[in-house]
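Novice: show me how the following folds:
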Amino acid sequence: MTKFLALIAALLVAACSHPDRGPAVPRTDTTKALPLGIPNARFYADADPGPMVEEGLLASRRELAAHGLPLDPRSVARLPPAHFLAVSGGGDNGAFGSGLINGWTELGTRPSFKIVTGVSTGALIAPFAFLGPAYDVALRDVYTTMTPERVYKKRGILAALYDDAMADTTPLSEVIAQYADEKLMAAIAAEYMKGRLLMIGTTDLDSQRPVIWNIGAIAASGKPGALDLFRKILRASAAIPGAFQPVLIDVEIDGKKFQELHVDGGAIAQLFLYPPSIDISRTGYERKRYAYIIRNARLDPDYAMAERRTITIAGRAIVAMLAASGYNDVLRTYFVTQRDKVDYSLAFIGADFSSPKDGEFDQRYMQALYAYGVQQMKSGRAWHKVPPGLGTYTRLGP
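Specialist: Predicted structure coming up:
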């Protein structure tokens, strides 16, 4: 009995403890916090779109200069079509998106993207997609050699009581550091100076707001901590709340230091192209625009008999909510592009894909899914002009 009471006491003490952190940014000062003092390092997707619009205008000026065109709004019509790419979350299903992109290169029709956005696993894909075919090998290797051991280390059951997550993602940090190096940062900065934009989404848990990180501006800032911040953003965007560690990001306001707690951008939006508050059709710039949306998930229901067990029921409900959230993000993006007269193409994992899966980050499953993505693109079956379940369902290709 004494040992039992001691165990209960230990559990109660553990339940009252948690990892330490610095003070959060005051509610009224969230927009004043500048990581590394970079004014355009990030934007709040639910805030005044003015700063993002201004960033887009500056990017257009840099693009005009890179093409040797006059800095005149009328010159925009002389630029080549603008291609946008949005890559969603999906965990190990990111192997689909990586295969799709590399298959696009093999097909010979992959464009250079004006804007690339990524959330969660899509955030890990986005830098490679942004920098082009030169990084195809790295993109393939990340998603075909991945194992659970390269992503996380399990913690004990007590982590649910006293820690910040059930798993330690130090292994993932090491993978990120291997690929997100000074050379990659310099390449991103160079493309940013040509008017191209790379955006990554995270969720600020303190303010419960979606954050869009302007990676090119961070890379081009020349700040000593820029590379470390970039790595933290990638890790944060893939930090599934409760499962993977959240990431603390240091900020400063009027000389006072604060910390923000960031997790997976998918907690709010599993993909984004640009905030709906921005209507690019009203800029007055005549230019053809194409949006490509990669949803690293299936869009048909995942049928399975649910047992009458608390954990099973809760788990199935969460999966259903995430699936619905992801589909709603697909719909939102579709309607925004239709409003703004942007050509829309959607790719997702079809019901025709089937492969055994032994837990998360099963290497054989990811390799099969990567190959499926490559084949879908090369066969011309990847893109759909309307999301399934909305009006006329259309598949491009044979």
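
Novice: hey, let's count contacts and neighbours off CA atoms from now on
Specialist: Will do.

Novice: look up how far Asp204 lies from the residue nearest the centre of the chain.
Specialist: In the chain, the residue lying closest to the centroid (C-alpha atoms, centre = their mean) is Val119, at 1.2 Å. With distances taken as C-alpha to C-alpha, to the nearest Å, Val119 is found 13 Å from Asp204.

Novice: repeat for Gln178
Specialist: In terms of C-alpha to C-alpha, Gln178 sits 26 Å off from Asp204.

Novice: the more surrounded of those two?
Specialist: Comparing Gln178 with Asp204 by other C-alpha atoms under 10 Å, the one with more neighbours is Asp204, at 25 against 9.

Novice: can you pull out the helices in the stretch 151-300 of the chain?
Specialist: 159-162, 170-179, 182-192, 215-220, 226-237 (DSSP state H, counting those that start in this stretch).

Novice: so which of the ones you listed is nearest Ala297?
Specialist: helix 226-237 (17.0 Å; C-alpha to C-alpha).

Novice: quick one, the closest one and helix 170-179 angle?
Specialist: On the basis of axes from the mean of the first three to the mean of the last three C-alpha atoms, to 10 degrees, helix 226-237 is oriented at 140 degrees to helix 170-179.

Novice: which neighbouring elements make contact with helix 226-237?
Specialist: Helices and strands touching helix 226-237, as assessed by 3 or more C-alpha pairs under 8 Å, 6 or more residues apart in numbering; DSSP states H and E, comprise helix 121-131, helix 170-179, strand 197-204, helix 215-220, strand 247-253, strand 256-264.

Novice: try 7 Å
Specialist: helix 121-131, helix 170-179, strand 197-204, strand 256-264 (3 or more C-alpha pairs under 7 Å, 6 or more residues apart in numbering; DSSP states H and E).

Novice: can I get the ones you listed in TSV including distance to Val386?
Specialist: What follows is the helices and strands packed on helix 226-237, written out as TSV (distance: least, C-alpha to C-alpha, whole Å):
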stretch	distance to Val386
helix 121-131	21
helix 170-179	34
strand 197-204	24
strand 256-264	27
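
Novice: let me know whether Leu85 touches Lys114 as I believe.
Specialist: No: with contact defined as C-alpha atoms under 7 Å, Leu85 does not count as touching Lys114 (8.2 Å).

Novice: looking at this protein, which helix is longest?
Specialist: helix 310-339 (DSSP state H).

Novice: check which residues of that one are buried.
Specialist: 316, 322-323, 325-327, 329-334, 336-337 (16 or more other C-alpha atoms under 10 Å).

Novice: looking at those residues, which one is closest to Gln270?
Specialist: Using C-alpha to C-alpha as the measure, the one of those that approaches Gln270 most closely is Gly326, at 5.7 Å.

Novice: how about the contacts made by the closest one?
Specialist: Gln270 (C-alpha atoms under 7 Å, 6 or more residues apart in numbering).

Novice: what about Ser112, which helix or strand?
Specialist: Using DSSP states H and E, Ser112 sits in no helix or strand.

Novice: from Arg62, how far off is it?
Specialist: The value you get for Ser112 to Arg62, if C-alpha to C-alpha is used, is 16 Å.

Novice: one more, please, to line up against the first structure:
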Amino acid sequence: MDEKVATPHRHDRAASGRGRRHLLERLLPGIGRHRGREPTVAIERFNALPETLLESAVVSGFEGVRMWGDVYTQAFEDSLIKKNKAIRKAAEAGINTSSLHKADFLALSGGGDKGAFSAGVLSGWSERGDRPTFEVVTGVSAGALAAPFAFLGKAHDTCLRDIYTEYGAAHLYRSRGLRGFFSDALNDTARLDALIRSYVTEDFLDLIAEEHGKGRRLLVLTTNLDAQRQVIWALSAIAASGNPGRRDLFVKVLRASSALPGVFPPVRIDVRAGGRTYDELHVDGGVTAELVFIPPESQILHIEDMVFPERRERTLWVIENGKLGPEYAAIDLKILPLALRAVQTMVKYQVIDNLLALALITRNNNGKFFFNAIPPSFNPKPHSLFDRGYARELFDVGRQVGLSGKWFASPPSSPTLLPMEAFEEEHGAMEEAPRSFGYRGCMQSAAAAGYQGAVIEQPTAVTPE
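Specialist: Here you go, the predicted structure:
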């Protein structure tokens, strides 16, 4: 005979419902009830930029500091002509005179917690003594955070090292716990904002502005999530604007370029259009590209010939903060590991597509193309996200790559790359990083180490044997 199942009384069900709500509020602190309804943290946007105003929107007081990264426009051509004229004027005045004959460009990729590799490569390159002064430096995501220091040269190598090896996850973000699933991101990045600001001081911006005046450019990529389009920001132009809000915008753009959707909050940037103020939503540049240099179909050669008396030798150097080859791993049949593995695989193929595209653009404009990536022989695994021990090992490997002077000239057409020549010498121990916080501290340590920021004019590229 079947047993009867007792049916709760109405007030018992109500009490049970209240209990569930109270439990939810304890698990998700900060979530309240609105007029007796269920707990909510819905985030609404009341001021999003309308699609009809997309092309006319500008950041008030910062006109001309950004452009679309996915299309060649007259505005971009005009900016290139202006840059080249400033380069020529500076060279004829005795500043970086070699730039009349040659130009070196640097592109730094995304890579999350693997950004220490590019920091190591640049440091080793400085030690080698043939690191050029880059006319243009670009960065995406993790590469965007490195780009300002790479732009300012050898004197800032200590700061660059510190950024990637001295700060772990606890210095960069704070988990929102279960609340994160009901908000704009799982983590809060107020700590990252504070860290960036500790380096991006007014003096730091003045140095970047000075180089901008000589024609050099610092560019980073964000993704306009509303428009699903790439945006290239001229950080050097922001620094040179003289606008009192330059520091805030500079920091916002850096934070946006590394704001992985869902993991870190998107960055709202206020714009003016049609006589009103709206906001745009910007996230990780790596959503649309792992590398950026110039928009497709750019006519660099034609523009160069318009300004310079003779055709210059142009070289694009690319540092990829990741491995290009496949990395085998047996994946658990759980939703998060499966999703993460799928994204990692997608990014690996995206990187190769980006490398091939950049190589093609460079060579179509009679330029040279070289790149480096994390060697396949590097096998340590991080114990956690932004593991400082792992970052220091990766920095040291990058340093050895920079010291070797060997670069690849042809990207692979698939995730298969011949292994780099193994380093036979013992990896040198990394110097103990300074403990002082921020830009002033690392620059004091650099001065104590004798770094004077000498300008290196002649790079040496050696392709792998």
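
Novice: mind putting the helices of the stretch 151-300 of structure 1 into CSV with distance to Tyr152 of structure 1?
Specialist: Listed next are the helices of the stretch 151-300 of structure 1 as CSV, based on distance: least, C-alpha to C-alpha, whole Å:
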stretch, distance to Tyr152 of structure 1
helix 159-162, 14
helix 170-179, 6
helix 182-192, 24
helix 215-220, 25
helix 226-237, 12
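
Novice: to Leu369 of structure 1, which of those helices lies closest?
Specialist: helix 170-179 (20.5 Å).

Novice: helices and strands around the closest one, which ones?
Specialist: helix 226-237.

Novice: ok, average deviation of the helix it packs on from structure 2?
Specialist: On superposition with structure 2, the mean distance recorded for helix 226-237 of structure 1 (mean C-alpha distance after the TM-score superposition for structure 1) is 0.4 Å.

Novice: in structure 2, what stretch matches that helix?
Specialist: Mapping helix 226-237 of structure 1 onto structure 2 (TM-score structural alignment) gives residues 246-257.

Novice: so how far is the matching stretch from its chain's centroid?
Specialist: Centroid separation for stretch 246-257 of structure 2 versus its chain: 11 Å, with C-alpha atoms, centre = their mean, to the nearest Å.

Novice: in it, what counts as buried?
Specialist: So stretch 246-257 of structure 2, judged by 16+ other C-alpha under 10 Å, has buried residues Arg246, Arg247, Leu249, Phe250, Val251, Lys252, Val253, Leu254, Arg255, Ala256, Ser257.

Novice: now, which of these sits nearest Ile43 of structure 2?
Specialist: Checking those one by one against Ile43 of structure 2 (C-alpha to C-alpha), the nearest turns out to be Ala256, at 18.5 Å.

Novice: distance check, the counterpart of Asp353 of structure 2 in structure 1 against Gly315 of structure 1.
Specialist: In structure 1, Asp353 of structure 2 lines up with Asn328, judged by TM-score structural alignment. Asn328 of structure 1 sits 20 Å away from Gly315 of structure 1, going by C-alpha to C-alpha.

Novice: what of Ala82 of structure 1?
Specialist: Distance from Ala82 of structure 1 to Gly315 of structure 1, by C-alpha to C-alpha: 41 Å.

Novice: just Asn40 of structure 1 next, same as before
Specialist: Asn40 of structure 1 is 39 Å from Gly315 of structure 1, by C-alpha to C-alpha.

Novice: for the aligned residue in structure 2 for Ala189 of structure 1, what are its contacts?
Specialist: Taking TM-score structural alignment for the superposition, Ala189 of structure 1 sits opposite Ala209 in structure 2. Taking C-alpha under 7 Å, 6+ apart, we find Ala209 of structure 2 in contact with Ser236, Ala239, Ala240.

Novice: so the second one sits against Phe204, correct?
Specialist: No: counting by C-alpha under 7 Å, Ala239 of structure 2 stays clear of Phe204, with 9.0 Å between them.

Novice: test my guess that the residue nearest to the centre of structure 1 contacts Ser237.
Specialist: Yes: counting by C-alpha under 7 Å, Val119 of structure 1 touches Ser237, with 6.0 Å between them.

Novice: now do the shared contacts for those two.
Specialist: Joint contacts of Val119 of structure 1 and Ser237 (C-alpha under 7 Å, 6+ apart) are Gly201, Gly265.

Novice: count of residues packed around Tyr328 of structure 2?
Specialist: When neighbours are counted by other C-alpha under 10 Å, Tyr328 of structure 2 comes out with 6.

Novice: map it onto structure 1.
Specialist: Checking TM-score structural alignment: Tyr328 of structure 2 goes with Tyr303.

Novice: ok but its match is inside a strand, no?
Specialist: No: under DSSP: H, G, I helix; E, B strand; the rest coil, Tyr303 of structure 1 falls outside any strand and is assigned coil.

Novice: separation between it and Ala190 of structure 1?
Specialist: Distance from Tyr303 of structure 1 to Ala190 of structure 1, counting by C-alpha to C-alpha: 47 Å.

Novice: all helices of the stretch 1-150 of structure 1, in order?
Specialist: 2-16, 50-66, 94-107, 121-131, 136-144.

Novice: Ala239 and Phe204 of structure 2: which is more packed in?
Specialist: Neighbours were counted for Ala239 of structure 2 and for Phe204 using other C-alpha under 10 Å; Ala239 has more, 27 against 17.

Novice: need the contact list for the more buried one.
Specialist: Leu205, Asp206, Ile208, Ala209, Arg246.

Novice: how about the residues you listed in CSV, adding distance to Ala90 of structure 2?
Specialist: Putting the contacts of Ala239 of structure 2 into CSV (distance: C-alpha to C-alpha, whole Å) gives the following:
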residue, distance to Ala90 of structure 2
Leu205, 20
Asp206, 18
Ile208, 15
Ala209, 14
Arg246, 25
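
Novice: between all of those residues, which two are separated the most?
Specialist: Ile208 and Arg246 (11.8 Å).

Novice: next, count neighbours for Pro213 of structure 1.
Specialist: I think there's a mix-up here, since residue 213 of structure 1 is Trp and not Pro. Neighbours of Trp213 of structure 1 (other C-alpha under 10 Å): 24.

Novice: any idea what it aligns with in structure 2?
Specialist: Looks like Trp213 of structure 1 aligns to Trp233 there (TM-score structural alignment).

Novice: test my guess that that match contacts Val220.
Specialist: Yes: in this structure Trp233 of structure 2 lies within contact range of Val220 using C-alpha under 7 Å: 5.4 Å.

Novice: the residue nearest to the centre of structure 1 maps to what in structure 2?
Specialist: Using TM-score structural alignment, the partner of Val119 of structure 1 in structure 2 is Val140.
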